[in-house]
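Trainee: Next one to model:
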Amino acid sequence: MGRDYGQFCGLAKASSVLGERWSLLIVRDLSVAPCRFKDLHEGLPGIPTSVLTARLRDLQAAGVVTRVAGERPGGGVLYTLTPHGHALEPILDALGRWGAETMTVPEPDDVITDMSLAAALRAGYRPGVTDTATSYVVHTGPATAWADTTPDSVTVGAGVPGFVADLTIRSGPELRALLAGNLAPAAALTGGAIQIEGPPEAFERFARTFHVPLAEPAETP
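Mentor: Have a look, this model is predicted:
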């Protein structure tokens, strides 16, 4: 378990559970879908197996993560969030939006994973923006994720979905500018920064439905 700060404070208790390195990203990935140990390890480039083992053990002890048997024969053991862990999802989304406020383009060593892209779509979803249910598949760099939206809810997943989406989007770092509202959908298509398979009006709908703003530049003293 992480360090106990010795305070009768909810934030201190949350920090003792989630403040260790990699813990939040493990919970992020499990908030998208249950995972086997191998899938978690491959989806978190750079995490040592010993650290992943320790973090999963701590998260289980805290009642955030549990182990279940895979549904398919030979599916092995899956790690999944408990109801207490699923309660973190809106907090994860809020933290993701806050962290993305200063993200413009990836650093040279930054990676985008299927799970991180799926979580970003969930965090950027805005209910009530459109009255049309639409499904999307998004490819950006090596990552692929999908989002199935209704006017008031979103379901996301990593990788290619098991259904035919209404719109497929292929983009590089330009997707960040689109989500921030700094790149208009029509300009993205005309300039070739983003390619789509599907109706342009669905792409316009995507740009309205998913929004992750950038922070205003700090004023120089």
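
Trainee: switch to C-alpha atoms for all contacts and neighbour counts from now on
Mentor: Will do.

Trainee: all strands for the chain, in order.
Mentor: Using DSSP state E, the strands assigned to the chain run over residues 65-69, 77-81, 134-140, 143-150, 153-158, 167-171, 194-197.

Trainee: counting contacts, what elements does the fifth one pack onto?
Mentor: The elements that strand 153-158 packs onto, with contact taken as 3 or more Cα pairs under 8 Å, 6 or more residues apart in numbering; DSSP states H and E, are helix 23-32, helix 114-124, strand 143-150.

Trainee: list the helices and strands the shortest one packs on?
Mentor: The helices and strands touching strand 143-150, judged by 3+ Cα pairs under 8 Å, 6+ apart, are helix 114-124, strand 134-140, strand 153-158.

Trainee: Could you pull out the buried residues of the shortest one?
Mentor: If I follow you right, that is strand 153-158. Using 16 or more other Cα atoms under 10 Å as the burial criterion, the residues of strand 153-158 that qualify are 154, 156-158.

Trainee: what does stretch 196-203 give?
Mentor: 196, 202-203.

Trainee: ok so, going back, could I get the helices and strands packed on strand 153-158 as JSON lines with mean neighbour count and distance to residue 178?
Mentor: Below are these laid out as JSON lines (neighbours: other Cα atoms under 10 Å; distance: least, Cα to Cα, whole Å):
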{"stretch": "helix 23-32", "mean neighbour count": "21", "distance to residue 178": "23"}
{"stretch": "helix 114-124", "mean neighbour count": "24", "distance to residue 178": "12"}
{"stretch": "strand 143-150", "mean neighbour count": "22", "distance to residue 178": "16"}
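
Trainee: quick one, which of the ones you listed is nearest to residue 15?
Mentor: For residue 15, the closest of those is helix 23-32, at 10.3 Å, according to Cα to Cα.

Trainee: Residue 56: which of the buried residues of strand 153-158 is nearest?
Mentor: When the buried residues of strand 153-158 are ranked by distance to residue 56 (Cα to Cα), residue 158 comes first, at 20.6 Å.

Trainee: quick one more, to check against the first:
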Amino acid sequence: MKHLRKWISACSVMFILFATVFPSYAASSSISYNYNETNVFTNQDNSSIEYTESRDDGLYFISEHFSGDSIDSKIYKIEDGKNRFISTIHSKITNNEVICAETKANGETDSYKISVDVIENKPQITPYFRSARYIRTEKSEISLLGKKLTIGIVATAIMAVTPMMPFAVATKIVIAAIAGAGGGGVNVLPNYLYVTTDIYSSQLAGKRYRRYENRYYLDRARTQCVGSWTFSKRWGNGH
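Mentor: The predicted model follows:
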């Protein structure tokens, strides 16, 4: 198991996924495996993920289901082999934010948001790529500081800054980030995740497209890449 964790940490960049929105960009998958001693994944597909996670006060089971622009996360604590309900967190993508509303078992509620800050949006000296014309580079930061997080909620935050990304791809990037940060649960993630997006323009058969190359990092210097997502979309009139 130790060798598996090291392999995933070293090879997390292998989660790089290239796709276009035409004709399709997502592939269904179902997995059941351990990637370290504290997380056990029981199910993952294009719209859901279920797993157990070891925290400081015990073992938890988390079930998350994504639909449209929202995700519902149900959190249980495992006690004497049974799941005791702790809370439900409903999270919704709104522009470049994820608004989270938690309802606890005793009825108490809490709300918070995960914000995405664009810290740089300007042209840089970048070579042409596959005959595409370079437009600009955007750099963003996803704030995870002081939030109640799950793999699905962090994945939703990544989707907020990366349009067209499938939920299954976003969760794989979060899993790679956890492994790269030392393994365990989402508590090992840094206060921020860092995103770099290179944008290109191209023309095919008289139609214009925009190509977005996104890379995700654990550090502000952007040396610890944990995955990437590339897609193209038709660029219509007036855009």
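
Trainee: Report the TM-score for the pair.
Mentor: TM-score for the superposed chains, counting by TM-score structural alignment, normalised by the length of the first structure: 0.27, backed by 98 aligned residues with a Cα RMSD of 5.3 Å.

Trainee: Next, format the helices and strands packed on strand 143-150 of the first structure as JSON lines and append distance to residue 32 of the first structure.
Mentor: What follows is those, written out as JSON lines (distance: least, Cα to Cα, whole Å):
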{"stretch": "helix 114-124", "distance to residue 32 of the first structure": "7"}
{"stretch": "strand 134-140", "distance to residue 32 of the first structure": "15"}
{"stretch": "strand 153-158", "distance to residue 32 of the first structure": "6"}
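
Trainee: Between those, which one is closest to residue 185 of the first structure.
Mentor: Between residue 185 of the first structure and these, the shortest separation by Cα to Cα is 14.5 Å, and it involves strand 134-140.

Trainee: For the closest one, which helices and strands make contact with it?
Mentor: strand 143-150, strand 167-171.

Trainee: Between these, which one is closest to residue 17 of the first structure.
Mentor: Of those, nearest to residue 17 of the first structure by Cα to Cα is strand 143-150, at 28.1 Å.

Trainee: Run the angle between that closest one and helix 114-124 for me.
Mentor: Interaxial angle, strand 143-150 of the first structure versus helix 114-124 (axes from the mean of the first three to the mean of the last three Cα atoms, to 10 degrees): 30 degrees.

Trainee: Give the next helix or strand downstream of the helix or strand that contains residue 78 of the second structure.
Mentor: Assigned by DSSP states H and E, residue 78 of the second structure belongs to strand 70-79. Next in sequence after strand 70-79 of the second structure, counting helices and strands by DSSP H and E, comes strand 82-94.

Trainee: contacts for the next helix or strand after that following strand?
Mentor: Toward the C-terminus, strand 82-94 of the second structure is succeeded by strand 97-104 as the next helix or strand (DSSP H and E). With contact meaning Cα atoms under 8 Å, 6 or more residues apart in numbering, strand 97-104 of the second structure is reached by 86-93, 109-116, 156-157, 160.

Trainee: Check which helices and strands the longest helix along the second structure is in contact with.
Mentor: Determined from DSSP state H, the single longest helix within the second structure is helix 167-180. The contact analysis (3+ Cα pairs under 8 Å, 6+ apart) places helix 167-180 of the second structure against helix 2-10, helix 151-161, strand 225-234.

Trainee: and among those, the most buried is which?
Mentor: helix 151-161 (a mean of 25; mean count of other Cα atoms under 10 Å).

Trainee: so it versus strand 97-104, what angle?
Mentor: Interaxial angle, helix 151-161 of the second structure versus strand 97-104 (the same axes, to 10 degrees): 160 degrees.

Trainee: angle of helix 151-161 of the second structure against strand 70-79?
Mentor: 160 degrees.

Trainee: could you say what helices and strands helix 151-161 of the second structure packs with?
Mentor: Using 3+ Cα pairs under 8 Å, 6+ apart: helix 151-161 of the second structure touches strand 70-79, strand 82-94, strand 97-104, strand 109-122, strand 133-143, helix 167-180.

Trainee: Compare the ones you listed and give me the one nearest residue 7 of the second structure.
Mentor: helix 167-180 (9.3 Å).

Trainee: What's the first helix or strand after that closest one?
Mentor: Next along from helix 167-180 of the second structure, by DSSP H and E: strand 192-204.

Trainee: Can you list the buried residues in that next one?
Mentor: 192-202.

Trainee: which secondary structure elements does that strand contact?
Mentor: Packed next to strand 192-204 of the second structure, using 3+ Cα pairs under 8 Å, 6+ apart, are strand 133-143, strand 207-217.

Trainee: Dump those into TSV; add mean neighbour count as well.
Mentor: TSV is the format used below for those (neighbours: other Cα atoms under 10 Å):
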stretch	mean neighbour count
strand 133-143	19
strand 207-217	19
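
Trainee: how about the ones you listed in a markdown table, adding distance to residue 67 of the second structure?
Mentor: Output for these, formatted as a markdown table (distance: least, Cα to Cα, whole Å):
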| stretch | distance to residue 67 of the second structure |
| --- | --- |
| strand 133-143 | 21 |
| strand 207-217 | 23 |
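
Trainee: and of those, who's closest to residue 232 of the second structure?
Mentor: That would be strand 207-217 among these, by Cα to Cα, at 4.3 Å.

Trainee: re the thing from before, just the angle for the longest helix of the second structure relative to helix 151-161, thanks.
Mentor: 110 degrees.

Trainee: so helix 167-180 of the second structure versus strand 207-217, what angle?
Mentor: Going by the same axes, to 10 degrees, helix 167-180 of the second structure makes 30 degrees with strand 207-217.

Trainee: State the distance from residue 177 of the second structure to residue 10 of the second structure.
Mentor: According to Cα to Cα, to the nearest Å, residue 177 of the second structure stands 11 Å off from residue 10 of the second structure.

Trainee: Since that was my last question, I'll sign off now.
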